[in-house]
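[1] task: produce atomic coordinates for the following.
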Amino acid sequence: HFLRGYYYFKLWDYFGGVPIYDKPMNVDEAYKPRATNGEVYAFIVNDMTEAYALLEGSYSGSDAGRATKWAALAMRGKAHLWAKEYEKAAADFRELMEKSDRVLLDDYHTLFRVAGNNNSEVIFDVQYVAEKGYGIATDRNYGNAMGATSGSQRTRPTPELVNAYEMADGTPFDFSNFTNADGDPFNPDNPADWNDEASVRALFANRDPRLQQAIVVPWSTFVGRGGAEYLYRFPVVTTDPTSYVPVWTNGSYAWRKFVETGSVYTLQDNMPQNFPLIRLADVILMYAEAQNEALGAPDQSVYDAVNAVRNRAGMPDLPTGLSKGQMQERIRHERMVELCGEGQRYSDIRRWGIAKDVVDGVWMTEFTGVQIRQRGFPDHYYLWPIPQSEKDVNPNLDQNPGWE
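    Next comes the predicted model:
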């Protein structure tokens, strides 16, 4: 029940309504039309309710990593949240927070290293081992060129993410509060302003501790192959390749999150690092979101939830007296920085209906400021197209609007 419900949730998230198959079918029965959104939602809730009743609260030994009743409860709450059934979602998340054995890990960075596998915060993850075909390729996809397996940095933190991290005192980061080498306001769009080491270092000092626990920023260090410490000199554009040691030479920022240091693991694409699909901080923030949406104004439990995640990271409490809308923005911001790189943001901005605002009109540029191409997010991008290969197999599948 759990795995079926989990995969139906992913299909529902990306495609909307899909055919429901709850038992083996013969050929004549297989060509079902798409169920409605409401029918798929109800099916997921039913599967997770069944799983909750059947599964144990924890497993150990060779069974570690199996889905638990708490994973089922988290997914049921998540389905309620996606369906905007906020009171039901809050109730499920509250039960998990009060009754499960899951607690926030003290050290944020350890969550995303091999040393943090099977930690107290993880509710459900994908388990990996350092054997060919059974590991995860975070070393290549997240890792930088100076890592033990020469990562390709296929995914990189965006400037939008880096700029979202607050100052250590909880105030927003703003380039206008910083100066360049000439004492003028720092202009992030002027490549010359990035040439002064002291000015650049100041941008990343006294920020939310999660910034440098998740991201390698200019002029910070990274322990790479052979246990050597590499300094990320900046900018990376230079005619003398011996004048700097790059962490990666194709972007301003690199991931520290999910990247192992040193050369303990050298089998490329096969890191023994578990990847979290559900963890307690995610559930706590989803509870805060659901409870805030269910009420006319945030109650103390909403503040307590968000502050628990912030305080674990070393950040101060939210200011009091926030309106429902202001708290909504704070929760969305917290999810962006807390869960970065974990595959949550794309679904979040789509379910909130803000993907067009976030993505539309964003220019892809070179460091020199030359605009290469513009990204767009038309309305029909909120749902993926039904693959033609699936329509070829089942002619009763209607295509999502805008993808015909």
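
[2] contacts, neighbours, all on C-alpha from now
    Noted.

[3] longest helix of this protein?
    Counting residues, the longest helix in the chain under DSSP state H turns out to be helix 37-54.

[4] which secondary structure elements does it contact?
    Here helix 37-54 touches helix 2-15, helix 69-82, going by 3 or more C-alpha pairs under 8 Å, 6 or more residues apart in numbering; DSSP states H and E.

[5] can you give me the buried ones in that helix?
    37, 40-52 (16 or more other C-alpha atoms under 10 Å).

[6] got it, and stretch 100-108?
    Under the neighbour-count criterion of 16+ other C-alpha under 10 Å, stretch 100-108 has Arg102, Leu104, Leu105, Tyr108 buried.

[7] run this one through as well so I can compare:
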Amino acid sequence: MKKFNIVIPTLFLMSVIWSCSEDFLEVIDGDEYTADALYQDQADMESALNALYFSLPGADITGNLVPYFWTDEAVHRNINGEGRYGSDFNWTATNAFLDDFYNYSRIADINFFLEKLPGASYNDESKRDQHEAEARFFRAMLYEQMVFAYGDVPLLTSTISSSDDPARDPREDVFNFVISELTEITDMLPLTYGAEDYGRITKGAVLAIKARAYLKAVGWHSNTSTLYAGAEEACAEIIDDGQYSLASGIDGFKSLFYSTGDSNTETILTNIYIEDLRTHALARRLALKGSWRGTEQSNSNQGRAGFSSDFIEEVQTINGLFPKDDPAYDPTNPYINRDPRLAVTAVLPGDLLPKNGDKDAFYEYQPNPNISGSAGNNDNIGTTSVGTGYGFRKYIDYDLDGLDAGHVDLKLIRYSEVLLMYAEAFAGQGDDGNALIYLDMVRERVGMPKYADIGLPTVTRGTTGNTMIDAILLERRYEFAGEGQQRWWDIWRYKLGDQVIGQVYGIPVSTTEPGDLYGEKYKANNSDTEFARVWNDYYYLLPIRQTSLDANPNLVQNPGW
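    Sure, this is the predicted structure:
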């Protein structure tokens, strides 16, 4: 499938132009170009616009997954000296991992593009409107991320000089700008594209980001009824447009994380894989040390992300019950008869994986250091491997010759999220009947019993006080685990931090009951101190980096930092 052309700019100067398809890449010396020579016609503007697609979250740990390690579901051990990405909660205003959402270099590129757009000559004026809408989408998306992460931020809609020192604008003003922008551009974009423009921003993507923006503001906005109503309206329009549907069954769910699931009916927004240009490193960064990662991959000093026991032990059985509440749960064989998404999401003790050095051979993943044979497989919890013993599985394709560059498109918004946002919007307005319909659609897709038949679960750890919303947040945990930032958003917006953040545990110590729910567990990293996390309410806003404060005297730090 042909994928649209990409160009990479620097601020106010396009240094390199890339023109690519799946089988061709041409690099042109960027020294020949200046801003005055470019941005002249439709082709120039399309090339510049394509570069703005790098504003999308990237298919790497640092591009998309870091905030997931700030939740109760996962942690990361040190990898290549990069640290634990904040999953130990030893945070300061100088930590680089907290800076991923302060994106003013991207904002500057977008504002510059929009200022050049009116003066460029176009053969097709409808394309000018489309290009404007795509650029404004990226700007609104970035501001929505910053509003959630930082609160008040400078709202810049035009280019400024390097000597300008803008102050922070009120959070609600920036939020209102985001909603206004997304509303105005909704009908400027098509519902779908031809194959040559696969991956471009659609009307559905705009509406989905809009629904996200409304719901992510629940934790701080003064009028939550407006937020729930706005999310309901945006989701309803996506559903009514009829462009999307859930991939069928657990096999369809699994395919979403492999290249066979690209261009499926469930994906609304994606970061596309383009050979030699936009590659995805999640597979290499997440694959277990003892498993196949390619002939060039070493095993030394490679920490790995891991799910917490809090997540694994709260994934329901096939009967729709928490394991602790299901008499049929067998701690000696704990991973059978569970929600089928668990096996798609996590690498579990006893799983067979392609072996490092020989992907046609298999070895048994065994992180418990007290089980015979585990010490030699590079994966036991006492070594520099997975800190909890429960590994990540999504987006890892062992059929590749090497995992340096995964070939799958990163799915950023899926239709299942729209259905769950729709359910949440109904629940927030007291309409549990409609909420249940859309919540159960997501469960039924993977063969889980509908709550309409078995009743809502009783969530006791991390409760909002609303049983329907609790059930929806629980479903979001199962559906999006190890995939994106959704759990971070849910904890922060419903102020669940003090209920769910604490010491991180991994696999049980027992060698006979790998699913022991009540006995001793290994602490993450097999350490009493490294992941003994303590929650502070000021974490609900990230710190502005000290380097930004030093550069701009008009910026004020968030409270507590």
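
[8] got a TM-score for the pair?
    Scored against TM-score structural alignment, normalised by the length of structure 1, the superposed chains reach a TM-score of 0.85; 378 aligned residues with a C-alpha RMSD of 2.8 Å.

[9] which one of the buried residues of stretch 100-108 of structure 1 is nearest Asn394 of structure 1?
    For the buried residues of stretch 100-108 of structure 1, the closest approach to Asn394 of structure 1 (C-alpha to C-alpha) belongs to Arg102, at 42.7 Å.

[10] tell me the counterpart of that closest one in structure 2.
    In structure 2, the residue matched to Arg102 of structure 1 (TM-score structural alignment) is Tyr244.

[11] Three-state assignment for its match, please.
    Following DSSP: H, G, I helix; E, B strand; the rest coil, the label given to Tyr244 of structure 2 is coil.

[12] isn't it up against Ser263?
    No: using C-alpha atoms under 8 Å, Tyr244 of structure 2 is not in contact with Ser263; the gap is 11.1 Å.

[13] still on that earlier bit, return the most buried member of the helices and strands packed on helix 37-54 of structure 1.
    Mean neighbour count (mean count of other C-alpha atoms under 10 Å) peaks for helix 69-82 among the helices and strands packed on helix 37-54 of structure 1, with a mean of 26.

[14] buried residues in the next helix-or-strand element following it, which are they?
    The helix or strand immediately downstream of helix 69-82 of structure 1 is helix 86-99, counting by DSSP states H and E. Neighbour counts over helix 86-99 of structure 1 (16+ other C-alpha under 10 Å) mark Tyr86, Glu87, Lys88, Ala89, Ala90, Ala91, Asp92, Phe93, Arg94, Leu96, Met97 as buried.

[15] which non-adjacent residue is nearest the second one?
    Residue nearest to Glu87 of structure 1 in three dimensions, not counting chain neighbours: Ala294, with 5.8 Å by C-alpha to C-alpha, 6 or more residues apart in numbering.

[16] and the one you found, how close does it get to Ala90 of structure 1?
    Separation of Ala294 of structure 1 from Ala90 of structure 1 (C-alpha to C-alpha, to the nearest Å) stands at 8 Å.

[17] swap in Ser347 of structure 1?
    Ser347 of structure 1 sits at a distance of 19 Å from Ala90 of structure 1 (criterion: C-alpha to C-alpha).

[18] how about Ala148 of structure 1?
    To Ala90 of structure 1, Ala148 of structure 1 is 43 Å away according to C-alpha to C-alpha.

[19] show me where structure 2 has strands.
    Along structure 2, counting by DSSP state E, strands occupy 7-10, 13-21, 24-29, 74-76, 267-271, 305-307, 346-347, 352-355, 358-364, 391-392, 410-414, 505-508, 521-523.

[20] what does the third one contact?
    What that stands for is strand 24-29 of structure 2. Outside of strand 24-29 of structure 2, the residues within contact range by C-alpha atoms under 8 Å, 6 or more residues apart in numbering are Ser15, Val16, Ile17, Trp18, Ser19, Cys20.

[21] which residue numbers in structure 1 go with it?
    Going by TM-score structural alignment, strand 24-29 of structure 2 sits over no part of structure 1.

[22] what do you get for the first one?
    Under TM-score structural alignment, strand 7-10 of structure 2 corresponds to no residues of structure 1.

[23] try the fourth one
    Residues of structure 1 aligning with strand 74-76 of structure 2 are absent, taking TM-score structural alignment as the criterion.

[24] packing partners for that strand?
    Where contact means 3+ C-alpha pairs under 8 Å, 6+ apart, strand 74-76 of structure 2 is packed against strand 305-307.

[25] if I pick Glu46 of structure 2, what's in contact with it?
    His131.

[26] that one pairs with which position in structure 1?
    Aligned partner of Glu46 of structure 2 by TM-score structural alignment: none.

[27] and Glu46 of structure 2, how far from Ala135 of structure 2?
    Going from Glu46 of structure 2 to Ala135 of structure 2 by C-alpha to C-alpha gives 11 Å.

[28] now swap in Val147 of structure 2 and tell me
    For Val147 of structure 2 relative to Ala135 of structure 2 (C-alpha to C-alpha), the value is 19 Å.

[29] could you do Phe426 of structure 2 as well?
    31 Å.

[30] isn't Tyr75 of structure 2 right up against Gly306?
    You called it Tyr, but residue 75 of structure 2 is Val. Yes: judged on C-alpha under 8 Å, Val75 of structure 2 makes contact with Gly306 at a distance of 5.6 Å.

[31] wait, Phe175 of structure 1 touches Val200, no?
    No: using C-alpha under 8 Å, Phe175 of structure 1 is not in contact with Val200, being 10.6 Å away.

[32] these two: which is more packed in?
    Per other C-alpha atoms under 10 Å, whichever of Phe175 of structure 1 and Val200 has more neighbours is Val200, with 23 against 13.

[33] and the strand or helix carrying the more buried one, what's buried?
    Using DSSP H and E, Val200 of structure 1 maps to helix 197-204. For helix 197-204 of structure 1, the neighbour count (16+ other C-alpha under 10 Å) marks Glu197, Ser199, Val200, Leu203, Phe204 as buried.
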